[in-house]
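Q: Okay, structure incoming, though there's no sequence with it:
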């Protein structure tokens, strides 16, 4: 959760409405199968949890406008992580009893206290839902404190009560936020990972009752420290092809090489007190695109769900207030299942989107298509899923032009000699709202047995790219001004065979 002063919000709002607002078309960029609020601003996912057949998504939300401000928790639920029911505002910002300060509800998590051991919910409550969040306190336009608060619900998150003795964890600082809490079964205790942003440290605490917290250890600085750290998550992840699990710590921060915000991760071991990262020779990033941030896994999950499931915010703070969408601003990724792959370079995170089978229909299938020039796919649309297996031959480059309308296009290119996958949105449509938006992002992707496998989720203004089974991922926003939605295959320097390509339209 990135704090912004009230003065900054007002300046951004004024600039946005004076420059961009007249050109916006309502719902033009509303994705079909990525979560968005009915209206107004959202950012970080919060309090993600599975409970009694429902996935809960809480999220940073401004109930009063389409810019950052008045941070509160919005709320939605889903049975399948694809179709969401919007619920009333869950936890609103509030004013102090003396009226002199305002507490915004910054990022945090939720847990289920199954026996109401904390005593927070009324006597007789079997399952008490508890939110642990950062209270960001301001007086006028001056930020004065950040500390960790509790709120609780006895009705599955529909209504909430603030804990009367908040805060439960206060270091007396203005930079201490984003608690991620989970039940650690081996130690029969609650564990919290929380961030000291400017110190580039994750701090770990334990508790028996969610109200009293004891310091365990600190992690960091390590890895990428080019920006402040935010939104930690610590969780166990299965290793592909074995029964083993390793612990993963994710932190939202910056991207050292590309100079924008990103998420990094560390793989290691956790003994109930200390997280020890394994040696890594490079900084590991969750997503190599510009628009995936603050991702966190769902607490708890169905008994048959082995892999953790993460959902992230699709936007970038460098232009978040300026993106040309209305009446909403901000979206969430399609939830991703996580595993680890043991590679010669060490453990690497693998991400695959949850299955869209329930909401899609197959419209185009192509096999063994030799491509030596621009070759159209017999499908046009702006919300679809695409899978392609590409046999890499003697060509120099191969790729797919997405959301193509004349010269307007978003281009995914694989440079075969350098094994580089790049996404070019410089001609994708509206790129003028920010000088930081137009970009070409790239990542190294080694072929697998002479193949490149691509899995694309395209949804109006969102492109999620999963390469080689999700070992490399890029996510970027695009804002086409034309809407032909054509798809075109191409190859340069020789022919390339698309051995299989399937497009599913998403309902």
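A: Received, thanks. Quick caveat: nothing in here was measured; it's all calculated off a predicted structure.
Q: When you work out contacts or count neighbours from here on, use the C-alpha atoms and nothing else.
A: OK.
Q: Now do the same contact list for the most centrally placed residue in the chain.
A: The centre of the chain sits closest to residue 312, judged by C-alpha atoms, centre = their mean, with a distance of 1.2 Å. Listed by C-alpha atoms under 8 Å, 6 or more residues apart in numbering, the contact partners of residue 312 are 44-45, 292-296, 332-333, 335.
Q: and the residue nearest to residue 232 when sequence neighbours are not counted, how many neighbours?
A: Spatially, and ignoring its direct neighbours in sequence, residue 232 is nearest to residue 251 (4.6 Å; C-alpha to C-alpha, 6 or more residues apart in numbering). Residue 251 has 29 neighbouring residues, counting by other C-alpha atoms under 10 Å.
Q: one more structure, for comparison:
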């Protein structure tokens, strides 16, 4: 390789840190989650453990605290708890005024056999593979040409264990275009994940065709020349785009003779049900070095109307809502179901038949309430199709029993109608009505509804295996360089829906806690389990809190427990809901003295779900979708015990349920004085309650 065609990056002027002391005590600054010292951060990149050091590279803007000038930031650690900021590893070419190439997401491997030829027998190179994004058409030093906004795959190498990097300009990009049949996707071809496959003695790269929901598999002997082998997808959740994919093996139940592979896939938007924006799904299957094959029970059909459904209202009859037996107020007086799929410039999809409720009558200025005829709840579920705006309480469908809203649902800022359903078993035998509410006059201020039915089967949105059911877990990546049994993931703890507006300064975004991954058989299915690595003990403060109750009475109780950063484990017995009741149990955390600020973490005994309610968690007004309640499925253990572990930091909660088969991650932005904690039990008492907690200190000190 001619030296004139290589570019050795110069770092002295690009250091993340400066000479003055940094306290890391700014408002909302996480104390044990990684954050950059300043500026914008998103996806973790190039996670690798090498020679006793954990390296975290990440998408970074060296010029500001919103997305832009994508470069690779860098930090190192000996324990994944205490991180040291390093100089920028790969800085956008031409930064700041004439950027010709940005460095998008990718991975780093240790080329121990020096297959690339970048190192020697005595010094193994680290090799990074990343997506080059070209904001302008240009001819490259390699002689290759790229078009405006092209995404292609390039490599760089380091001969000093990741501290400085040289881009392989003699041949970059090493994968210039996607396969010819996907030539039109050249601007949506990104995020390579590279690993060594022992059985075939080859390097493997997994790359996303983002808009087509396909993962392309490539192989190489030297990290320079790549062959396209196969593709995987689309399957399961396919709203938005697929990004940041990876494949990795895990033993099932610790049995090394039974190894399965996991495909980990970022999705934006179209995250878990009840969230808006980003999410991460996984698929369990097999991989032979060239092709990933999903297990049959990991591919789910598109949702349909349950076979045992009894239609309550399908809105197919011509006439007004009053003609259909519904009470109409506001702009809905004299109006009827829509007979056409157009909302302004957007097409509504997913409705059943020819007509449906569309409150976009006079644009988003339309307001009013539609109330159904009264009915007796006779079956376990009420199912319906819903779309439109995500505005809890303002554009929504409600179930009311005795005049009280007991269930509610809203759209996802999407004109597509999707299935949702309520577990109403606690209200069987009671009279109820359904409300369709539109009280918003702008900003996705409408709701679309169709085919309301009663069933003993729950109709769901497109089913997927979700890594995390919260809104703030995206672009997850695991460390190369660790044994398979020590597979450790880190994710971007933010969401593209509002990530650039969160109220932090001078930095934006944090990473999740590192999580150990394993596969366990739960309810006869191979399930991905996540557990926080045991890295917080060194940060625990001396005073620990522990208490138990034979029974916690209905209501709230103040706890002699407070703090902005805590590690809490809560266990309690499952209980059966009484008729007409919907009992819950859990903790109120980061609460102010007047309770106007609080985050509720708990368990719903009727639906068997964990939940995090951040609707009053502090500063929530920067995005209309931020104040919300998020749910995650969790069955009690075989002994009827529910176990919840909660990691609280200055601006986040991460909740792990059961053995770790369920997790839910959410950012919060409470006031500094919102430190109180309470325990609550609704609609009855909760038995056999135990709580243990530790306050967590700063990893920066």
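A: Done, it's in. Just so we're clear, the structure is a prediction, and the values are computed from it rather than from any experiment.
Q: before we move on, back to that, can you redo the contacts of residue 312 of structure 1 as TSV with neighbour count, distance to residue 378 of structure 1 and secondary structure?
A: What follows is the contacts of residue 312 of structure 1, written out as TSV (neighbours: other C-alpha atoms under 10 Å; distance: C-alpha to C-alpha, whole Å; DSSP: H, G, I helix; E, B strand; the rest coil):
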residue	neighbour count	distance to residue 378 of structure 1	secondary structure
44	28	37	strand
45	31	37	strand
292	27	30	coil
293	33	34	strand
294	29	37	strand
295	28	35	strand
296	29	37	strand
332	25	29	strand
333	26	27	coil
335	24	29	coil
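Q: where do the helices sit along the stretch 1-150 of structure 1?
A: Secondary structure of the stretch 1-150 of structure 1, counting by DSSP state H, counting those that start in this stretch: helices at 6-19.
Q: rewinding a little: shouldn't the residue nearest to residue 232 of structure 1 be within a strand?
A: Yes: under DSSP: H, G, I helix; E, B strand; the rest coil, residue 251 of structure 1 sits within a strand.
Q: how far away is the residue mapped onto it from structure 2 from residue 448 of structure 2?
A: Aligning on TM-score structural alignment places residue 251 of structure 1 opposite residue 265 in structure 2. Look at residue 265 of structure 2 and residue 448 of structure 2: by C-alpha to C-alpha, to the nearest Å, they are 29 Å apart.
Q: List the contacts of residue 598 of structure 2.
A: Each residue near residue 598 of structure 2 by C-alpha under 8 Å, 6+ apart is listed here: 588-592, 614, 616-618, 670, 674.
Q: cutoff 10 Å now
A: 587-592, 613-618, 668, 670-671, 674-678 (C-alpha atoms under 10 Å, 6 or more residues apart in numbering).
Q: Repeat that for residue 294 of structure 1.
A: Residues in contact with residue 294 of structure 1 (C-alpha under 10 Å, 6+ apart) are 1-2, 43-46, 107, 178, 230-233, 250-253, 261-263, 310-315.
Q: Between the two ends of stretch 320-339 of structure 1, how far is it?
A: Terminal-residue distance, stretch 320-339 of structure 1 (C-alpha to C-alpha): 30 Å.
Q: That one maps to which residues in structure 2?
A: Matched against structure 2 by TM-score structural alignment, stretch 320-339 of structure 1 falls on residues 499-518.
Q: ranges for the strands of the stretch 351-500 of structure 2?
A: Listed in chain order, the strands of the stretch 351-500 of structure 2 (DSSP state E, counting those that start in this stretch) span 357-358, 361-364, 368-371, 375-376, 381-388, 395-401, 404-410, 414-423, 431-438, 447-455, 465-466, 474-478, 488-492.
Q: winner for burial among these?
A: With neighbours defined as mean count of other C-alpha atoms under 10 Å, the strands of the stretch 351-500 of structure 2 peak in mean count at strand 474-478, which reaches a mean of 28.
Q: The alignment partner in structure 1 of residue 533 of structure 2 and residue 131 of structure 1, how far apart?
A: Correspondence of residue 533 of structure 2 to structure 1, assessed by TM-score structural alignment: residue 354. As for residue 354 of structure 1, its distance to residue 131 of structure 1 is 26 Å (criterion: C-alpha to C-alpha).
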